[in-house]
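>>> the sequence and its predicted three-dimensional model are supplied below.
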Amino acid sequence: PLLHELAALLQKSGIPAKVTHDIRLDSWEKYALMAANSALFCLFDGPAGKVRRQKNYRQVVAETVGEVIAMAKVQGVIIPPAYKEDYLRLFDSLPDDTVTSLYRDLKDGKKVEDTETEIILGRMVDLGKKAGLSVPCFEKAYEMAQSIGKRNWGSHGMKHT
């Protein structure tokens, strides 16, 4: 009851607030969206429009989000079966120039270690190793992020000596 009261107070003040009944599920669904998008933009080295122009993009999109869904299950969180189709529809509807902050930071020349690469992509790779679960899309995306970061670091005047 206290959480609902707090949420109502925040909403009344103009601050979006929602009480969840399963924070682990909500967190994994949010991570699935953010991580899969970041992985896809790194895998294809471009925004949503470039990803969608690739012949096999829907298969790769499904595999990428599927890796997060499988990892959530290993962690004891069951993401509803409809999530994958919902995610595919959402990805199909993104504006062509959509990118994540991770991809934008890499393209803008930030050092890899100054981006979310480890938190978003590296986390999935590490979780996969620890769980014995194959996450090839995330492994490749993590490698691509490193490559994109190295290629662009300093190209925008951000390199420090």
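Thanks, I have the structure now.
>>> CA only for contacts and neighbour counts going forward, please
OK.
>>> what kind of secondary structure is the spatially most central residue of the chain in?
With distances taken as CA atoms, centre = their mean, A35 lies nearest the centre of the chain, 1.6 Å away. Here A35 is recorded as helix under DSSP: H, G, I helix; E, B strand; the rest coil.
>>> is there a neighbour count for the residue lying closest to it once chain neighbours are set aside? I'd like the number.
Using CA to CA, 6 or more residues apart in numbering and skipping residues adjacent in sequence, the residue nearest A35 is I120, 5.6 Å away. Burial of I120 is recorded as 20 neighbouring residues (other CA atoms under 10 Å).
>>> next, the buried residues of the helix or strand encompassing A8.
Using DSSP states H and E, A8 falls within helix 2-12. Neighbour-count burial for helix 2-12, with 16 or more other CA atoms under 10 Å as criterion, is recorded at 7-8.
>>> put this next to the previous one:
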Amino acid sequence: MRTLIVGAGAIGGFFGSRLIAAGRDVTFLARENRAESLRRDGLRIAGRLPAGGPDAVETFSGIRAISVGDHDSFDLVLLAVKSYALHGVIDDIAPFIGPETTILPLLNGLKHIDTLAERYGQEAVVGGLCVASSQLLGDGTVRLLLPGTSMTYGELDGSVGERIRAVDETLRVPNRDGAEYTAKLSEHILADMWVKWVFLASGGAVTTLMGGPVGRVAATPTGPETARAIVEECAAVAAASGYPLSERVVDAAIERVTEQGSRFTTSMYRDLEEGRPIEVESVIGDLVDRGSALGVPTPLLGACYARLCVYANALP
């Protein structure tokens, strides 16, 4: 499949490199300066690479990179942007979407599914999620911070037909370079997305609302019970939405945000600390809205949402 990756940052750049290494037909859609840099200097991936250790750098040359205003046709469009950037790119990708194009978003939360379906039709969109700890450095290098990267995708109705099998064949590539990348076709992608959302939202809410890593929260008199209550609010919204989480999953989410001595933080907390934009609406706000619509009380999530909105509204 001819694949367009929208966004050549920490997520799009890394997953794109895995596909390029396997000989897949990949093009990046990026801002003009990033696209020019990719064409000129190639795509550089650092960390967790073959012999050479964690500081090794692999460079992929001959990168195809285009910008807004170009026109071409693609079989698969992989959206790898932050959720707050979706409204900025949803029209930009129109010239690349044909009647047979599949759109696979790797955004957090679920709100983007409806947004994309409204613009391009429900039939064009499949579900997806990814797990990757990576960052885009100032020189354009993508650094993989932790092992265990993965991408999961599937039809929203759980069917397994010719289209999603073609997507799977494209994304499931040999893992021969030590990057520990896996791709998985799921028959219950919406449930999978809810699980990730609960983990993401609960961790983000605990660390941003209480202002520190999990271990510091857990060391306070009421920190553990507050963290547990945040997880329970998230899980209650999921259950009321038709996607109840198993007891094992809920317990794992609680353990993650109540562990004594843990240095665990979240990308949302780090973005907050460093003055960067945050995914407040897709990760926290949408959960609060869904809870309200379903009659599920979310007082702690609501407090977190208010705190993050104050922060976001003050950004330049």
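That came through fine. This one's a predicted model, so the numbers in the text were calculated from it and none came from an experiment.
>>> and the TM-score between these chains?
Superposed pair, TM-score by TM-score structural alignment, normalised by the length of structure 1: 0.77. Supporting alignment: 150 aligned residues with a CA RMSD of 2.9 Å.
>>> rewinding a little: how about the residue nearest to the centre of structure 1, what's its match in structure 2?
Residue pairing (TM-score structural alignment): A35 of structure 1 is matched to A201 of structure 2.
>>> so who does that match touch?
For A201 of structure 2, the contacting residues are 234, 283-284, by CA atoms under 8 Å, 6 or more residues apart in numbering.
>>> do the same with G122 of structure 1
Y142.
>>> what's the answer for I120 of structure 1, then?
So I120 of structure 1 contacts 34-35, 38 (CA under 8 Å, 6+ apart).
>>> which position in structure 2 pairs with the residue nearest to A35 of structure 1?
Match for I120 of structure 1 (TM-score structural alignment): V283.
>>> check I23 of structure 1 too.
Alignment note (TM-score structural alignment): I23 of structure 1 maps to I189 of structure 2.
>>> and for that match, the neighbour number?
21.
>>> so it sits against G127, correct?
Yes. Using CA atoms under 8 Å, I189 of structure 2 is in contact with G127, at 6.0 Å.
>>> if we can go back for a sec, and which of the contacts of I120 of structure 1 is nearest E63 of structure 1?
A35 (12.6 Å; CA to CA).
>>> so how far is H21 of structure 1 from the closest one?
23 Å (CA to CA, to the nearest Å).
>>> now do A131 of structure 1
26 Å.
>>> compare neighbour counts for those two and give me the winner.
Using other CA under 10 Å, the more surrounded residue of A131 of structure 1 and H21 is A131, with 12 against 8.
>>> F138 of structure 1 -> structure 2?
Per TM-score structural alignment, F138 of structure 1 is aligned with L301.
>>> check contacts around that match.
205, 230, 233, 284, 287-288 are the contacts of L301 of structure 2 under CA under 8 Å, 6+ apart.
>>> out of the residues you listed, which are buried?
By 16+ other CA under 10 Å, the contacts of L301 of structure 2 give 205, 230, 233, 284, 287-288 as buried.
>>> how far does stretch 16-28 of structure 1 sit from the chain's center?
Stretch 16-28 of structure 1 sits 17 Å away from the centroid of its parent chain (CA atoms, centre = their mean, to the nearest Å).
>>> oh, that last question was meant for stretch 55-70 of structure 1, not what I typed.
12 Å.
>>> give me the stretch of structure 2 that it matches.
Taking TM-score structural alignment, stretch 55-70 of structure 1 hits residues 221-236 over in structure 2.
>>> the matching stretch: which residues count as buried?
Using 16+ other CA under 10 Å as the test for burial, stretch 221-236 of structure 2 gives 223-224, 226-236.
>>> now render those as CSV, adding secondary structure and distance to Y243 of structure 2.
CSV is the format used below for the buried residues of stretch 221-236 of structure 2 (DSSP: H, G, I helix; E, B strand; the rest coil; distance: CA to CA, whole Å):
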residue, secondary structure, distance to Y243 of structure 2
G223, helix, 27
P224, helix, 25
T226, helix, 23
A227, helix, 21
R228, helix, 19
A229, helix, 19
I230, helix, 17
V231, helix, 15
E232, helix, 14
E233, helix, 14
C234, helix, 11
A235, helix, 9
A236, helix, 9
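>>> quickly check these for the two that are furthest apart.
G223 and A236 (20.0 Å).
>>> hang on, L102 of structure 1 packs against T115?
Yes. Counting by CA under 8 Å, L102 of structure 1 touches T115, with 6.1 Å between them.
>>> lovely, talk soon.
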